[in-house]
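In: Generate a structure from the sequence data that follows.
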Amino acid sequence: MDDSRHCAIKKTCDDIYEVCYKGVSDAVNLANRTCSCREWDVRGIPCMHAIACIIDQRGNPEDFVDSCYHRETYLRTYTPVIFPMPLRQMTREVATDSIHPPMVKPSSGRPKKARKRLLVK
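Out: Alright, predicted model coming up:
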């Protein structure tokens, strides 16, 4: 939010803005919740360009955060009962062969020297 204070905003339409920050221009669409920097699309949290536009419209940036970060979504995720796993004694053992590392073949060609030479200027 601190960096959004230094953004220069130009409103082009109702919900479409052009935002300049340090000489780089980005397009923000608040209706679609997108920004050309793609940070808002990836994280689901408004980037500094979008925050500058939201504040310009006298909105709350927290209202534009993706629903997966809301408290209600978190609580809905864990409302079903999560049943515990059975004890190890209750599960049956499955016979498997032991796993060994792959065979290593020596590389072709002359081996490198163990010592490293110092470069003297």
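In: C-alpha only now, for contacts and for neighbours.
Out: Fine.
In: can I assume residue 39 is in contact with residue 50?
Out: No: with contact taken as CA atoms under 8 Å, residue 39 and residue 50 are classed as non-touching, separated by 9.8 Å.
In: Counting neighbours, go ahead and name the busier of these two.
Out: Per other CA atoms under 10 Å, whichever of residue 39 and residue 50 has more neighbours is residue 50, with 29 against 16.
In: tell me the SS of the more buried one?
Out: helix (DSSP: H, G, I helix; E, B strand; the rest coil).
In: which residue sits closest to it, ignoring its sequence neighbours?
Out: Closest residue in space to residue 50, ignoring its immediate chain neighbours: residue 28 at 6.2 Å, by CA to CA, 6 or more residues apart in numbering.
In: My impression was that the one you found belongs to a helix - is that right?
Out: No: Residue 28 is assigned strand when assessed by three-state DSSP, not a helix.
In: Contacts only, for it.
Out: Counting by CA atoms under 8 Å, 6 or more residues apart in numbering, residue 28 touches 15, 16, 17, 18, 19, 34, 35, 36, 49, 50, 53.
In: Before we compare anything, build this one as well:
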Amino acid sequence: MWTGVLVPKAQEVIAEQIEKSSFLHTVVWVAGKKYEIHEEMTHIVDLDARSCTCRVWWNSGLPCTHASAAIDHCHLQITDFCEPYFTVQAYRTTYATEFCPVPDSMPLTGELNRTVYPPNTKRPRQAD
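Out: The predicted structure is shown next:
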């Protein structure tokens, strides 16, 4: 059974991000919990807003390499900055209730049983 805070796939992604973040050049405190991460480009990480200008954190729900560097710089736990649905607890809660499987095939009737054909359109002629 899983023993970590995060599900295994999320834990793998986080481990990769932490490894990559160790190669980032400089972490500079800006204000509050905002940091500049300097590498080829400069990225701004806001730990309170859980955002980075690279937008990976916002898109994936897991801290990006820049956020990982800032979190490590603050000596905080990276798992505290992951979206809750990546936790083992959320996974267990999701599948805790019983659910019934859907039958393999269901007879279709009425509108659901009709054949759908492609639209009757012609390609426009190209002008010379």
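In: before we move on, back to that, in the second structure, what sits opposite the residue nearest to residue 50 of the first structure in the alignment?
Out: Alignment note (TM-score structural alignment): residue 28 of the first structure maps to residue 45 of the second structure.
In: same deal with residue 77 of the first structure?
Out: Looks like residue 77 of the first structure aligns to residue 94 there (TM-score structural alignment).
In: Could you count how many residues lie near its match?
Out: Residues contacting residue 94 of the second structure under the criterion other CA under 10 Å number 11.
In: Look up how far residue 72 of the second structure lies from it.
Out: 31 Å (CA to CA, to the nearest Å).
In: what does residue 124 of the second structure give?
Out: Distance from residue 124 of the second structure to residue 72 of the second structure, by CA to CA: 59 Å.
In: Residue 43 of the second structure now?
Out: 16 Å.
In: now, which of the contacts of residue 28 of the first structure sits nearest residue 94 of the first structure?
Out: Using CA to CA, residue 34 comes nearest to residue 94 of the first structure of the contacts of residue 28 of the first structure, at 50.6 Å.
In: Can you get me a residue count around the residue nearest to residue 69 of the second structure when sequence neighbours are not counted?
Out: Nearest residue to residue 69 of the second structure, sequence neighbours excluded (CA to CA, 6+ apart): residue 21, at 5.2 Å. For residue 21 of the second structure, the count of nearby residues is 19 (other CA under 10 Å).
In: So what's the residue count around residue 32 of the second structure?
Out: Taking other CA under 10 Å as the criterion, the count of residues near residue 32 of the second structure is 9.
In: So what does it match up with in the first structure?
Out: Looks like residue 32 of the second structure aligns to residue 14 there (TM-score structural alignment).
In: does its match count as helix, strand or coil?
Out: Relying on three-state DSSP, one would call residue 14 of the first structure coil.
In: For the most centrally placed residue in the second structure, give its distance to residue 84 of the second structure.
Out: Centroid-nearest residue in the second structure, with CA atoms, centre = their mean: residue 60, separated by 1.7 Å. As judged by CA to CA, residue 60 of the second structure and residue 84 of the second structure stand 12 Å apart.
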